[in-house]
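Colleague: Mind looking at a prediction? Sequence and model below.
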Amino acid sequence: MSARRELRLNAFEMGAPGHTWAGLWRHPRDAAARYNTLEYWVSLARTAERGLFDGIFLADVVGVYDVYGASPATAVARAAQAPNLDPFLLVPAMAHATTHLGFGVTANLTYEHPYTFTRRLSTLDHLTNGRIGWNVVTGYLESGARGMGLPQAREHDARYDAGEDFLEAAYKLWEGSWEDGAALRDRAGGLFTQPGRVHRVTHDGPSYRVDGQHLSEPSPQRTPVLYQAGASSRGRLFAARHAESIFLNGQTKAVAGKAVRATRQAAKEAGRDPYDIRMFLGATVIVAPTRAEAFDLRDEYARYLDVEGQLALVSGWTGIDLSGLDAHEGLAYVKTNAMQSLLENLTLPGERPFTRADFAEFGPRGARAPFIVGSPSDVADALLSWADEADLDGFNLTRAVAPETIEAFVDLVVPALQDRGAFKTRYREGTLREKLFPEGGAHLKATHPGARFRRGGSEARASAA
């Protein structure tokens, strides 16, 4: 990384009482048990905007973690991402309470159809004035597949093949159906839309078929900002082709940097500028006015970590039942249909594989990503070091105790980053895409594969009638 870029920050959240650190909802100052109230989400959004965050990244999962002990009981009892809310319904309230904050919403395309799904994203993009992103996921939980009436989840690589098909259909609807200016709103002439400027699109793919017009007029961004978290070999190719922002994890700078370099190289090979993708690394930050206070806070939080809940999460993510693993027995790599990249990170790199005891640690190994504790200066220096060495654009900040950890970050770390010239002091105007890519516009860049389906492009003409 030749020159320091302005850091980007998202609050990494989920509509659930427990997210990536099981059990912390029990902390007496934690408010996550009120996750099912509007007040909780509106307060979070206002805090994130006060801190000039780029967005709130809303995770989601369809299904329940039932790999640990071959039962969902632990996940349900310990609130390991269960119960959880539909993230789409959280956005309008938060958007109404803010002006600039973006929203990255996770949605599993396996259980959606492009025709209606594109309207849902367009609706949110309209209502937020262009502040919506979609975290494209393909689903990996067998429990989710069963819940949706399927015999099993799609095989890992086949999920991404279906994802390619889904996105092509979505691009046709978002980019190729409505011409700019088709919606006239002509009161005197009684004409709201010119029918000749709204076009039927067809898509006949291996997984999805569409024959119709996009149900929504073009939103400010047309296609929402596209997030992705694929880091396996197949997932990386998918992300390099489609993603504008990528969320990754890595327990060391070397591991994170390797993933970033591989993805940027894949993007280049796909004909894109490698830096047309913003790279966000997950991170847990515990900050206090002094280093000693921060470590005391870390120790206090650690007392509330729910080990069984944590093991239920990791078992679900990896597809390996950790209930029978001895405390210090290394996790061995086996190919599963779950998160292959995570399992590779936990077993292949580093001096030793991860153990059951590691997953129960409220610290760097338990986090599987940066776990930073210290004063505001300590934290700012650490974040910048990770960004410089791993070629990162920013961080998805994991919830620990809500809202305490994000409020402390906003009040203490943001000013320290601003003092170093590494973080903005005000928002830029424009859509989420224009904020993330100031050199571009509100719509997909011309080098993005989705732009080929814009009205006038060869693919758009071929699929329109």
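Modeller: Looks like it arrived, so ask away. Residues are numbered from 1 along each chain as shown.
Colleague: Every contact and neighbour count from this point should use C-alpha atoms.
Modeller: Will do.
Colleague: what helix or strand does residue 45 sit in?
Modeller: helix 38-50 (DSSP states H and E).
Colleague: Show me what that helix is packed against.
Modeller: strand 55-59, helix 91-96, helix 404-408 (3 or more CA pairs under 8 Å, 6 or more residues apart in numbering; DSSP states H and E).
Colleague: Which residues does it contact?
Modeller: 11, 31-32, 34-35, 55-56, 90, 93-95, 97-98, 100-101, 403, 406-407, 410 (CA atoms under 8 Å, 6 or more residues apart in numbering).
Colleague: residues of it that come out buried?
Modeller: 40, 41, 42, 44, 45, 46, 47, 48, 49 (16 or more other CA atoms under 10 Å).
Colleague: Below is an additional structure, to be compared with the one above:
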Amino acid sequence: MPTPLRFSAFVMNTTSHILHGAWRIPDARQTDFNSLQHWIDLVKTLEAAKFDFVFFADVVGLYDDYQGDWKKFVDSGLQIPSNDPLVLASALASHTENLGLAITSSILQEHPFDFARKISTLDHASGGRIAWNIVTSLSKNAWRNFGYDDITRHDDRYEWAQEYADVVYKLWEGSWDEGALLQDKESGLHADFDRIHKINHHGERYRVEGPHLVAPSPQRTPVLFQAGSSPAGRRFAARNAEAQFIVSPTPAAAQTLIDDTRRLVVESGRDARDLKFFQGLSFVIGSTEEEAQRKSVELDEFIDPSTIIAHAAGGLGFDLGHHDLDTPIGDIDTQGTQSTLLWLREAVPDREPTVRDLALLRSRHGRVVGTPEQIADRLTEWRAAGVDGINVINATIPGSYVEFAEYVLPVLRERGLAQEDYVDGTVRGKLTGRDRLPDSHPAARYRGAFADVPA
């Protein structure tokens, strides 16, 4: 029997996230994103279907201009307005018992001391179900929003991310020893001073004295996600991440990426299986293949190609609105997301991809069309390529997830490709079989590291 795939619902606290224009479908409720009840209803649906995570993407700035300004983003609702997903997490935790809550937060937007405190608080409140998607922010507007003149160069952002991660690791793993919180009513001793430590971090970008103000949560460190596919991003993931989101165009391309990244994981001193891979896919489901294809054509009628291009170009760091469709992507220098360039070259391996390729591929990339049985066949291929989980992209909320739960998951369970029920424990325990990070993870070296360090 194969190992079951893991399933994550890929959402964003906004109207138009990935499949731009789909919010106009009559039964789509993405426009309800301001409503807390909207998200409560969704996580209840996901938990009933035994999804592993609801994963919230996030941005802290506009994408780069399209045709000279940012009007296109406002006109189409392209991730503006968008709300802070971290604010939702405790409410969603109170309406679920097993579903993991994965939150994107950039190294840019919050000081690591305050971020570590919030995450530990949420991990306590949820009973150990918080995950953090580590991002470095690819938007120039985001960097200007936080007082910088321009975006930091791509590889330098990952050096920054490593220091940020080290600070929060020190707080989560090293500031409090096990058993430090006593709460002894008889003696009146609340905590053991000798087992709580200041971290006294002095780095290139941060100085943090500590101690961590929150006692160890069920996981201490949240489950760590990352999405970079550039060489620097994969090295960072190999050293730090427990799960990586990928957008490979084919199972074969995914296998190549996964095998090479697992090599980097081993080189970093970790076990190759310490990093799990979630492939992003969307699904159009029909009772027959003909019905599924018809529904896919109907979906295309709502998709807005120009907004797709504006989003993709914003991530790449240049304005494609001023480029001819046949312009080779390689002719345009960018400090934006390198994973998109890698994905394009994997999808068009025999020549240099163009702007036209980007528009066509992004509008239908990762879309699996067919009957539940045909979809199960495709997911079997992804599983055989080394993919551990699927990041399910929606066309509509809640419809995409209701249909997937009702029609596809039963077939996957028959084939042993989806879990029948949750196991007890934290979300890391459900994902990896252990509640805490393994000793091979770089965060583990901070355990007990500050016991004899003078202030």
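Modeller: Nice, I can see it. Quick caveat, the model's predicted, so the values are computed rather than measured.
Colleague: Of the helices and strands packed on helix 38-50 of structure 1, which is nearest residue 277 of structure 1?
Modeller: strand 55-59 (15.9 Å; CA to CA).
Colleague: now that closest one: which residue numbers in structure 2?
Modeller: Mapped onto structure 2 using TM-score structural alignment, strand 55-59 of structure 1 covers residues 53-57.
Colleague: What is the mean deviation of the matching stretch from its aligned residues in structure 1?
Modeller: Once fitted to structure 1, stretch 53-57 of structure 2 is off its aligned match by 0.6 Å on average (mean CA distance after the TM-score superposition for structure 1).
Colleague: which residue numbers in structure 2 go with the lengthiest helix in structure 1?
Modeller: Criterion DSSP state H: the longest helix present in structure 1 is helix 156-176. With TM-score structural alignment applied, helix 156-176 of structure 1 matches the range 154-174 in structure 2.
Colleague: cool, and stretch 397-407 of structure 1?
Modeller: Going by TM-score structural alignment: stretch 397-407 of structure 1 matches residues 392-402.
Colleague: Is residue 423 of structure 2 in contact with residue 430, as I believe?
Modeller: Yes - the criterion here is CA atoms under 8 Å, and residue 423 of structure 2 meets it with residue 430 at 6.0 Å.
Colleague: More neighbours: which of these two?
Modeller: A direct count of neighbours by other CA atoms under 10 Å for residue 423 of structure 2 and residue 430 places residue 430 higher, at 18 against 13.
Colleague: Would it be right to say that that one lies in a strand?
Modeller: No - membership of residue 430 of structure 2 in a strand is not supported by DSSP: H, G, I helix; E, B strand; the rest coil, which gives helix.
Colleague: That one -> structure 1?
Modeller: Aligned partner of residue 430 of structure 2 by TM-score structural alignment: residue 435.
Colleague: Which residues are in contact with that match?
Modeller: Residue 435 of structure 1 neighbours (CA under 8 Å, 6+ apart): 54, 427, 428, 429.
Colleague: Swap in 7 Å and give it another go.
Modeller: Residue 435 of structure 1 sits next to residue 428 when contact means CA atoms under 7 Å, 6 or more residues apart in numbering.
Colleague: same thing with residue 423 of structure 2?
Modeller: Counted by CA under 7 Å, 6+ apart, residue 423 of structure 2 has contacts residue 430.
Colleague: If any of the contacts of helix 38-50 of structure 1 are buried, give me the ChimeraX selection for them.
Modeller: Of those, the buried ones go into a single ChimeraX selection, burial set by 16+ other CA under 10 Å:
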select :11,31,32,35,55,56,90,94,95,97,98,100,101,403,406,407,410
